Structures are given as structure tokens and as C-alpha cells.
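Novice: Give me coordinates for this.
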Amino acid sequence: MTQRIIVGITGASGIALGVRALELLRAAQVETHLVMSRSAELTLHYEMEMSSAEVKALASEVHAVKNIGASIASGSFITEGMLIAPCSIRSLSEIASGVTSTLLSRAADVVLKERRRLVLMVRETPLHLGHLRSMTQVTEMGAIIAPPVPAFYNRPDSIDAMVTQSVGRALDLFGLHSEAVSRWQGE
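Specialist: Predicted coordinates for the structure are as follows:
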């Protein structure tokens, strides 16, 4: 079976994270199923020189955020799991509560109930207690919180390098190890 990962992109700042995930997964020949929130489409306009159509063209398949009848809304549709990059606090909170209002949060809920890997690249700072409680809740449910915190040991020379390193490390959590990631080799 082909490896298959759902990629969710929300409206939190950091759309480049989701775009880079799609690029790295395509290079690894992983089948991707993309779902973008409406806010993500708006944020894309402010943060990148790409159109929504260009981002969607990076995915193997695109699902409308309101299409709760999509393949990724069912546990019988086999995937390795789901990466949400970036993950807004709103999406995190929906997932934590189990009250899903879109395909994005429904797909994440399905991944959790099927005990598959859910990685959330949460983009918010500072955090209040409600945010931290939601993070604790989804962690207790089986998700992994992986904020895009840049590593500096590899001496990144650009934002692009930091994005690639953060996304590559998130993909490591699915057992997908990109050559684009700088690995610590010890002293």
C-alpha cells in the first residue's frame, strides 16, 4: 500500500509550514490528502506569493473543508495519520473537545479514534491556561504537539531553512526522514 498522509492547513500564521510539508511529502512520493480551512486561504494571501490553486496542486488530492462525506472523514480510509501545519488554537480546541465543525477537525478526530498519528504544529504565543489545557487534552488522546520551534545548532541562514527543519522534524514523527533535515551528529 502507498503511504498516505492527511495534511491540514489552518489559518494560523505559518502557511509556509503546510506548503513545505506538501513539497517534502511529494518528494518522498507520499500520497497527500489536503484540507485547508477558510482562514488558511485568507492567511495564504498575506503570507506567501502563491495562489490557493498552486498550494492545492502540490497535493495528491484536495478535499473541501465543508465536505464531511470525504474519504478522510472515515476510519475505513487508511492513512499513516495527519499533520496539521500550522495548527490554529481554534482547530486545536475543536479537536480537544471532539466537537468537529469542519472536515479538518473531523479528519483529525478520525485519526485519533483509529489510533493513528496526529501531529499538530501549533502556532500561538504566548499561551494561556486554556491553550495549555487543550494541548494536554489532545496529548492524552494520543496527539503529538510539535510547535515549529527553530533549531539553531544547524545555523539556519534563512526562514526557509528554519521552516524546512521544523517540518522535516514533524515528518520524522511519521517515520519519514527527509534528507533536507540537518541532523545533530554529536561533538
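Novice: From here on, just use CA atoms for contacts and neighbour counts.
Specialist: Will do.
Novice: what about the helices in this structure?
Specialist: Here the chain has its helices, by DSSP state H, at 15-27, 38-47, 52-57, 89-97, 103-113, 129-141, 159-172.
Novice: okay, those helices, which one's buried deepest?
Specialist: Mean neighbour count (mean count of other Cα atoms under 10 Å) peaks for helix 103-113 among these, with a mean of 24.
Novice: ok so, going back, to Gly81, which of the helices of the chain lies closest?
Specialist: helix 103-113 (5.9 Å; Cα to Cα).
Novice: what packs against the closest one?
Specialist: Applying 3 or more Cα pairs under 8 Å, 6 or more residues apart in numbering; DSSP states H and E, one finds that helix 103-113 makes contact with strand 31-36, strand 81-87, helix 89-97, strand 117-122.
Novice: which other residues reach the third one?
Specialist: Just to be clear, that refers to helix 89-97. Residues outside helix 89-97 that contact it (Cα atoms under 8 Å, 6 or more residues apart in numbering): 10, 12, 100-101, 105-106, 108-109, 120, 122-124, 131, 134-135, 137-138.
Novice: Give me the nearest residue to the residue nearest the centre of the chain, chain neighbours excluded.
Specialist: Compute the mean C-alpha point of the chain, and by Cα atoms, centre = their mean the closest residue is Ile84, 2.1 Å away. Sequence neighbours aside, Gly8 is the residue nearest to Ile84 in space, at 4.3 Å (criterion: Cα to Cα, 6 or more residues apart in numbering).
Novice: Now for the one you found, how many residues are close by?
Specialist: 26 (other Cα atoms under 10 Å).
Novice: Pipe the helices and strands packed on helix 103-113 into JSON lines and attach distance to Ser182 per row.
Specialist: As requested, those are exported to JSON lines (distance: least, Cα to Cα, whole Å):
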{"stretch": "strand 31-36", "distance to Ser182": "24"}
{"stretch": "strand 81-87", "distance to Ser182": "20"}
{"stretch": "helix 89-97", "distance to Ser182": "29"}
{"stretch": "strand 117-122", "distance to Ser182": "19"}
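Novice: Here is the second sequence; please produce its structure so I can put it next to the first one:
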Amino acid sequence: MPQDLSPVGPPHATRRLIVGITGASGAIYGIRALELLRSLPDVQTHLVLTASAARTIVEETDYEVNDVRALADEVHHAKDIGASISSGSFRTAGMLVAPCSIKTLSAVANCYGDELVARAADVCLKERRRVVLLLRETPLHAGHIELMAQATRNGAIVMPPVPAFYHRPATLMDLVDQTVGRALDLFDIALPGTRRWGGGKARPPAP
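Specialist: Predicted coordinates:
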């Protein structure tokens, strides 16, 4: 049955998706997710954008922070622990954190919900909803790897935005869109432009 939705966002939305943008490099992933989701009338987006993310948007992109906020159906302050998405009774399809900083990974791994991004992610995990973390850091030390393992044990999916090349990307945005499309696949949200592997053209090796 469709969820009972609050009167915001697309009028016929049947799914809510939380999008968190944190201060790691790669703010364009979260921005493109919001842009692409706007074309889907059945998805309502709830954005949490941290102060560090706002700084990164200014440094890395030509977007204005307010223009990014305007892409979402509803925006929640990053320190508002009383926001709707901080409760399990507010039903959602889950949460995409794009990009995900090591600080946020640590909070998710250790259930440390001092701010709304981590709290909303923890709520999704306790309700057995999908949480996808586009972790943007390299190289990694052992502490990072341990945090990834613990977040995975908690139920999150750690998805570093590793570019694919089988779709023959011609631009940087081709790479971004492919990663965002694959991330949204994990919520059973299919973007029309996502290219999928259909078998290679090369002749298989002789037996």
C-alpha cells in the first residue's frame, strides 16, 4: 500500500528518499542525485546538507548552495535532531549519503547520532531500511577499513564512487551520472539513462 505522505513534494509521490550531502569531496554526486530524482514523480526527496558540504559546494562546483537546497522537496537543518526524518515512524525508502565523509562513516559505524545526517542514517538502519554511503576518501588506512566493516555489519552499504568505463563515458558528467544511477538502483529506483552491462562485444576466448 502507498505510504501516507505529508503535503510536500510531488503530489503523487509514493516513496520518500533521504539524501545527505556531507563535506567530503564529490558534492556533485548528491547534487546530481537530487537533479535526476526531480524527474521521477513518485519520489519525494528530503535533503540534509551539512555546513561542510556547503563549503565544498562553493569550492568544487558552480552551484549556489540555495539552488542545491531548492532541488529537494523538503530540506532539514543538519542540527535539527527533532526533524521528521529523525524518527522511525516517518517512513522512507532509506537514505543516500553522497558524498559520505569519513566523519559521517564513523558516526554511522558507531551509532553516534549527534547531528541529523548520522541520526537519520541510524534510524534507517534500525528500521531495516537501506542506507548507501558514497564514501569519498583515498588512500585508506586500517581505521577507515574497520569503520567500513562496522558500518556494513550495521546494515549500511558502503559504495565508493568508483567510475565505470564499459558505457564509454565522454564527459565527467557521464561518470557522475552512471555512479548516481547505480547508487539509486540499490533503492530500486531506476533512472532511464543508466547504462547497464549487456555482455561484451569481443569474441570469447577459444576453449
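Novice: Let me see the TM-score of these two.
Specialist: Taking TM-score structural alignment, normalised by the length of the first structure as the basis, the two superposed chains have a TM-score of 0.98; 187 aligned residues with a Cα RMSD of 0.7 Å.
Novice: about what we covered before: what's the counterpart of the residue nearest to the centre of the first structure in the second structure?
Specialist: In the second structure, Ile84 of the first structure lines up with Val97, judged by TM-score structural alignment.
Novice: quick one: contacts for its match?
Specialist: Val19, Gly20, Ile21, Thr22, Gly30, Val131, Val132, Leu133, Leu134.
Novice: 10 Å - rerun?
Specialist: 18-22, 29-30, 47-49, 104-105, 117-118, 121, 131-135, 158-159, 183 (Cα atoms under 10 Å, 6 or more residues apart in numbering).
Novice: same question, Glu60 of the second structure
Specialist: The contact partners of Glu60 of the second structure, taken as Cα under 10 Å, 6+ apart, are Ser25, Gly26, Ala27, Ile28.
Novice: Which of those sits closest to Gly82 of the second structure?
Specialist: Ala27 (25.2 Å).
Novice: Help me confirm that that closest one comes into contact with Ile57.
Specialist: Yes - between Ala27 of the second structure and Ile57 there is a contact under Cα atoms under 10 Å: 5.9 Å.
Novice: okay, and the common contacts of the two?
Specialist: Common neighbours of Ala27 of the second structure and Ile57 (Cα under 10 Å, 6+ apart) are Ile21.
Novice: What's the match for Ile6 of the first structure in the second structure?
Specialist: Per TM-score structural alignment, the equivalent position to Ile6 of the first structure in the second structure is Ile18.
Novice: surely that match meets Gln44?
Specialist: Yes - Ile18 of the second structure is within contact range of Gln44, at 8.5 Å (criterion: Cα under 10 Å).
Novice: Residues that sit against both of the two, list them.
Specialist: Shared contacts of Ile18 of the second structure and Gln44, defined by Cα under 10 Å, 6+ apart, are found at Ala72, Glu74, Thr92, Ala93.
Novice: ok, so what distance separates the equivalent of the first one over in the first structure from Leu24 of the first structure?
Specialist: Meaning Ala72 of the second structure. Ala72 of the second structure maps onto Ala59 in the first structure, with residues paired by TM-score structural alignment. According to Cα to Cα, to the nearest Å, Ala59 of the first structure and Leu24 of the first structure sit 11 Å apart.
Novice: Overlap in contacts, the two.
Specialist: Val30.
Novice: one step back: what about burial for the shared contacts of Ile18 and Gln44 of the second structure, which qualify?
Specialist: Ala72, Thr92, Ala93 (16 or more other Cα atoms under 10 Å).
Novice: Could you dump these into TSV with distance to Pro2 of the second structure added?
Specialist: Below are those laid out as TSV (distance: Cα to Cα, whole Å):
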residue	distance to Pro2 of the second structure
Ala72	21
Thr92	11
Ala93	12
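Novice: Go through those residues and name the one nearest Pro169 of the second structure.
Specialist: Nearest to Pro169 of the second structure among these, counting by Cα to Cα, is Ala72 at 27.2 Å.
Novice: residues touching the closest one, list them.
Specialist: 9, 18-19, 31, 33-35, 37-38, 44-48.
Novice: measure it to Val48 of the second structure for me?
Specialist: Taken as Cα to Cα, the span from Ala72 of the second structure to Val48 of the second structure is 9 Å.
Novice: any residues in contact with both of these two?
Specialist: Contacts common to Ala72 of the second structure and Val48, judged by Cα under 10 Å, 6+ apart, are Ile18, Val19.
Novice: separation between the residue nearest to Ile84 of the first structure and Ser91 of the first structure?
Specialist: 10 Å.
Novice: again with Lys66 of the first structure
Specialist: Relative to Ser91 of the first structure, and taking Cα to Cα, Lys66 of the first structure is found at 14 Å.
Novice: what does Ser37 of the first structure align to in the second structure?
Specialist: Mapped onto the second structure by TM-score structural alignment, Ser37 of the first structure lines up with Thr50.
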